[in-house]
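In: When you get a sec, could you give me coordinates for this:
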Amino acid sequence: MTTEDEQVDEPIDILLVEPNPGDSRLFEEKFTDAKLLNTIHTVSDGQSALDFVRQRNEYTDEPRPDIILLEPQLPGKSGIDVLSELKNEPTLDGIPVVVLTSSDAGEKIVQSHGLEADTYIQKPVEPEDFVEFVQSIEDFWFAIVQKPA
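Out: Just a heads-up that it's a prediction; the model follows:
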């Protein structure tokens, strides 16, 4: 039995789907700086994201992610398509998906396709805002983990 003061010590596997290498690097650095127990896996397009989650092709040895951070604007298969496939596949729809938006409009665009992510978080514009962003991801994760079954 765990108390409220205890945090979950299991490392979490985060899949970051982000086409911008600069943003990917910032995400990775800030998660490391925050000393969260996690492993960040990064892919830059929708097809790679689906391959990673399904553990196929070059990703057969990768763990299934505990949480997915998804940029909707991706080259090739869009983030909307990725979200749709994840939510329509029973073995994958339990993985929480955080859609990274650049504005409130991003959330409305996703919803206009009849899809719902688990949450939407506005992507930071300034590097110093990434610390707060990482904290919001951590808060979301702990809210999920501590939710009663």
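In: C-alpha only now, for contacts and for neighbours.
Out: OK.
In: the longest helix in this structure is where?
Out: Longest helix in the chain, counting residues (DSSP state H): helix 130-145.
In: which other helices and strands contact that one?
Out: helix 21-33 (3 or more CA pairs under 8 Å, 6 or more residues apart in numbering; DSSP states H and E).
In: I have a second one here; can you model it like the first so I can compare?
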Amino acid sequence: MINLTNVALHDVLLVEDSLADVVLMQEAVQESMPHTRLSVAGHGVDALRFLRREASFEDAPRPDLILLDLNMPLKGGLEVLSDLRDDPELRSIPVLVLSTSDRREDVERAYDLGANTYLVKPRDLPGFFALMQQMNDYWFRSARLPQGNKW
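Out: This next block holds a predicted model:
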């Protein structure tokens, strides 16, 4: 029997403007990463407000991991990534770019700005499930995250 009181809860912020992709991610996280609380910001401006606990996000949890789409209204993912890496309070949070773009320029720019990894979005639910399981295994079981990641 698993004692759930000893299982760590992980916070993930999904920055995504596509409602269809948000729903896919929610299902995939629920299935593949059951000890994960997924928060969603629909564009880059809200993502930064969430991370800085501004406006209606005063009680937002500090994420252990950020899943960042590139192509969004108001403030794109590359701009958000640049802002995160320039902010001493936020720069240690791992950022996984999750985009439909497989363009070399986007991949290189994301890494130049400090992305921890770049992933192309799967096209179906089984692909999202597999990706979430791989993320869970790597980021929450194998990798060591910065100790100061919780407020």
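In: mind checking what Pro122 of structure 2 lines up with in structure 1?
Out: Matched across to structure 1, Pro122 of structure 2 falls on Pro124, judged by TM-score structural alignment.
In: Nearest residue to that match in space, please, no chain neighbours.
Out: Setting aside the residues directly before and after it, Pro124 of structure 1 is nearest to Phe130 in space (CA to CA, 6 or more residues apart in numbering), at 5.8 Å.
In: okay but the one you found is in contact with Gln122, surely?
Out: No: in this structure, Phe130 of structure 1 is not within contact of Gln122 by CA atoms under 8 Å, at 10.4 Å.
In: list the buried ones in the longest helix of structure 1?
Out: If you call a residue buried by 16 or more other CA atoms under 10 Å, then helix 130-145 of structure 1 has these buried ones: Phe130, Val131, Phe133, Val134, Ile137, Glu138, Phe140, Trp141.
In: distance of the third one from Val98 of structure 1?
Out: Phe133 of structure 1 sits 12 Å away from Val98 of structure 1 when distances are taken as CA to CA, to the nearest Å.
In: Common neighbours of the two, please.
Out: With contacts taken as CA atoms under 8 Å, 6 or more residues apart in numbering, Phe133 of structure 1 and Val98 have Ile121 as neighbours in common.
In: Can you tell me, leaving aside adjacent residues, what's nearest to the alignment partner in structure 2 of Thr60 of structure 1?
Out: Under the alignment (TM-score structural alignment), Thr60 of structure 1 pairs with Glu58 in structure 2. Ranked by CA to CA, 6+ apart and with sequence neighbours excluded, the top spatial neighbour of Glu58 of structure 2 is Phe50, at 7.7 Å.
In: list the contacts for that neighbour?
Out: So, once contact is read as CA under 8 Å, 6+ apart, Phe50 of structure 2 ends up touching Ala41, Phe57, Glu58, Ala60.
In: What's the match for the first one in structure 1?
Out: Put plainly, it is Ala41 of structure 2. Using TM-score structural alignment, Ala41 of structure 2 pairs with Val43 in structure 1.
In: rewinding a little: could you measure the residue nearest to Glu58 of structure 2 against Leu84 of structure 2, distance?
Out: Distance of Phe50 of structure 2 to Leu84 of structure 2, given as CA to CA: 12 Å.
In: same question, Asp21 of structure 2
Out: Asp21 of structure 2 sits 23 Å away from Leu84 of structure 2, taking CA to CA as the criterion.
In: So which of the two has more stuff around it?
Out: In terms of neighbours (other CA atoms under 10 Å), Leu84 is the more surrounded of Asp21 of structure 2 and Leu84; the figures are 22 against 17.
In: Please tell me I have it right and the more buried one contacts Leu78.
Out: No: shown here, Leu84 of structure 2 and Leu78 do not form a contact pair, counting by CA under 8 Å, at 9.8 Å.
In: Report the central residue of structure 1.
Out: Most central residue of structure 1, judged by C-alpha distance to the mean C-alpha position with CA atoms, centre = their mean, is Leu69 at 1.7 Å.
In: about what we covered before: contact partners for the residue nearest to Pro124 of structure 1?
Out: With contacts defined as CA under 8 Å, 6+ apart, Phe130 of structure 1 is in contact with Leu26, Phe27, Lys30, Pro124.
In: That'll do, ta.
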